[in-house]
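Novice: No sequence on hand, only this structure:
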């Protein structure tokens, strides 16, 4: 019972963090700041999906979060390479 309340509170906190990241994407002065905000959004979405999976008692969502983490990492590296070199594929 208390664990359920803690999960709901944590999900609310991560949802608020997602909204703050959306604001940062809209108001960031540089592209690097926007990329960091998108990367942080990926981490927050992973946390939300993991908390939801724990709340529902299912383990399939943990595999989804692993795929999302790998995709988010590759996307962040690709964005950073694009900023540094101007192209992703050499």
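Specialist: Received it, and whenever you're ready, just let me know what you need. Keep in mind it's a predicted model, so treat the numbers as computed, not measured.
Novice: hey, let's count contacts and neighbours off CA atoms from now on
Specialist: Fine.
Novice: thinking residue 4 is in contact with residue 55, fair?
Specialist: Yes. If you go by Cα atoms under 8 Å, residue 4 and residue 55 touch, sitting 6.6 Å apart.
Novice: Those two: who's more crowded?
Specialist: Taking neighbours as other Cα atoms under 10 Å, residue 4 and residue 55 compare with residue 55 leading, 16 against 12.
Novice: Return the distance of that one relative to residue 6.
Specialist: To residue 6, residue 55 is 10 Å away according to Cα to Cα, to the nearest Å.
Novice: can you check residue 75 too?
Specialist: For residue 75, the distance to residue 6 equals 31 Å [Cα to Cα].
Novice: Put this next to the first one:
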């Protein structure tokens, strides 16, 4: 049964890779890369369970953390164009009864 799950994870990784290469927008590619990385974490965890190596779970958790930080960094770069402190865009709501300026 675990071998079947390995094949299913690899199949979804291939589909995510195809979406990353063919995605029409940059956000499709980012989401596909994040999905691919998440499936890699699952693959490492299942391989660790099959081979009776519990230290693989530590590697999978570290990879998941790197995946999260990388996804946030790429999304910030796409949104603001740099990795520096992003300007906070606040829109203060006006009173609807107030005359327009």
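Specialist: All right, it came through fine. Note that the structure is predicted; figures quoted are calculated from it, not measured.
Novice: Work out the TM-score between the chains.
Specialist: Between these two chains, after superposing, the TM-score reads 0.91 (TM-score structural alignment, normalised by the length of the first structure); 85 aligned residues with a Cα RMSD of 0.7 Å.
Novice: Name the secondary structure element that contains the most centrally placed residue in the second structure.
Specialist: Nearest residue to the geometric centre of the second structure (Cα atoms, centre = their mean): residue 34, 2.8 Å. Per DSSP states H and E: residue 34 of the second structure is located in helix 26-50.
Novice: And residue 66 of the second structure, by the same measure?
Specialist: Counting by DSSP H and E, residue 66 of the second structure is found in helix 55-80.
Novice: ok, average deviation of that helix from the first structure?
Specialist: Compared with the first structure after fitting, helix 55-80 of the second structure has a mean deviation of 0.5 Å; criterion: mean Cα distance after the TM-score superposition for the first structure.
Novice: In the first structure, what stretch matches that helix?
Specialist: Matched against the first structure by TM-score structural alignment, helix 55-80 of the second structure falls on residues 60-85.
Novice: Please identify the buried residues of that stretch?
Specialist: 61-62, 65, 68-69, 72, 76, 79-80 (16 or more other Cα atoms under 10 Å).
Novice: Reformat the residues you listed as a markdown table; add distance to residue 23 of the first structure.
Specialist: Shown next, in a markdown table, are these (distance: Cα to Cα, whole Å):
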| residue | distance to residue 23 of the first structure |
| --- | --- |
| 61 | 27 |
| 62 | 28 |
| 65 | 24 |
| 68 | 22 |
| 69 | 22 |
| 72 | 20 |
| 76 | 19 |
| 79 | 20 |
| 80 | 21 |
